[in-house]
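>>> Can you look at this prediction? I've put the sequence above it.
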Amino acid sequence: MSTPMICMVVLIAVLMTAVSALSYRLWKLRQGGTAAIMRDLPAVGGHGWRHGVVRYRGGEATFYRLSSVRLWPDRRLSRRGLDVVSRRGPLGDEFDIMTDEIVVLELCDITQDQCEGFEIALDRGARTAFLSWLEARPSPRARRNSY
């Protein structure tokens, strides 16, 4: 087999892998979920926002970015470790990607050693679903001590 032929076979294999990965990601996004916009903190102005889909499963929510090619979720949120720090409306240049009806929740994931902060922007229905899911977590006092 000649060198150009080997290069062509490798190129076709790489392209087929990329098409398969993108098709899988698109299939995962189309399975349903709640539209959301998320960014990590600290952030400056309206920078860092990523559109995506939040999907709830038991005690975990997963966030899939629309522009990502990862086969797995871009962020996993554990219901036990999330705290709502504050809520606000869009500010300044955030109105370029959000409307007045959007509410931005600042969240803190305390499952890490430090508080990992991020913001999630949701419309009224999505915010109700997210807060209902979050408030349905078991109370830390309700957990049994295993001796």
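Arrived safely, thanks for sending.
>>> C-alpha from now on. contacts and neighbour counts both.
OK.
>>> Give the helix, strand or coil label for the most centrally placed residue in the chain.
Nearest residue to the geometric centre of the chain (C-alpha atoms, centre = their mean): F63, 2.3 Å. Assigned state for F63: strand (three-state reduction, DSSP: H, G, I helix; E, B strand; the rest coil).
>>> Ignoring the adjacent residues along the chain, who's closest to it?
Of all residues not flanking F63 in the chain, V54 sits nearest, at 4.5 Å (C-alpha to C-alpha, 6 or more residues apart in numbering).
>>> here comes the other one, which I'd like you to weigh against the first:
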Amino acid sequence: MTAPIEIVLGVVILLVLVPVAAAAVYRLVVVRRNSTSVLVRRAGEESWRYGAVRYSDTDVAFYRLGSVRFGADVRLDRRSLALGARRQPTGPELDVAEEGELIVPFSGTDPGGAVVEGELCLAPAKLTGMLAWVEACSTEQVRPRRPHR
């Protein structure tokens, strides 16, 4: 005996929608609670994406808020992160940037060794926090640990 098509469709919809909804809630609640809000534009892209950054001891993770992935969209090694000269938004950037926000180019390497470049748009206080985090990289993080003998 076969199941009615409504039951099969219901099960399929539940198997697809529940994980997507859980990922969306995770992004909007958990990630935003312990992160810094930013606008991100990767090199070669025209549009800005709303997102969040989270700092750890060894890396910075970028989360696009419109994404439904559980993990970070981009993760950059702290030792490789370089921030460029800040500038004021111009032209169409004024439509997405809040008053007083700055645009800062960045580059770094992801865990696979690929170079990731782009721009961040964030408030001066948030930029100060990011710069302090980058500059506070400890010597143990810069130099690999030697095995104990």
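Looks like it came in fine. Just so we're clear, the structure is a prediction, and the values are computed from it rather than from any experiment.
>>> My guess is the residue nearest to the centre of the first structure contacts R75. True?
Yes: taking contacts as C-alpha atoms under 8 Å, F63 of the first structure lies within contact range of R75: 5.1 Å.
>>> so where do the helices sit in the first structure?
3-29, 124-135 (DSSP state H).
>>> can I get those helices in CSV with distance to T99 of the first structure and mean neighbour count?
Output for these, formatted as CSV (distance: least, C-alpha to C-alpha, whole Å; neighbours: other C-alpha atoms under 10 Å):
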stretch, distance to T99 of the first structure, mean neighbour count
helix 3-29, 23, 13
helix 124-135, 11, 15
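>>> CSV please, covering those and showing distance to F95 of the first structure.
Shown next, in CSV, are the helices of the first structure (distance: least, C-alpha to C-alpha, whole Å):
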stretch, distance to F95 of the first structure
helix 3-29, 25
helix 124-135, 16
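>>> so which of these gets nearest G81 of the first structure?
Among these, the nearest to G81 of the first structure by C-alpha to C-alpha is helix 124-135 (9.7 Å).
>>> For the closest one, give me the average deviation versus the second structure.
For helix 124-135 of the first structure, the mean distance to aligned residues of the second structure following superposition is 0.6 Å (mean C-alpha distance after the TM-score superposition for the first structure).
>>> Now do that helix: distance to the chain's middle.
15 Å (C-alpha atoms, centre = their mean, to the nearest Å).
>>> so where is it in the second structure?
Under TM-score structural alignment, the match for helix 124-135 of the first structure in the second structure covers residues 124-135.
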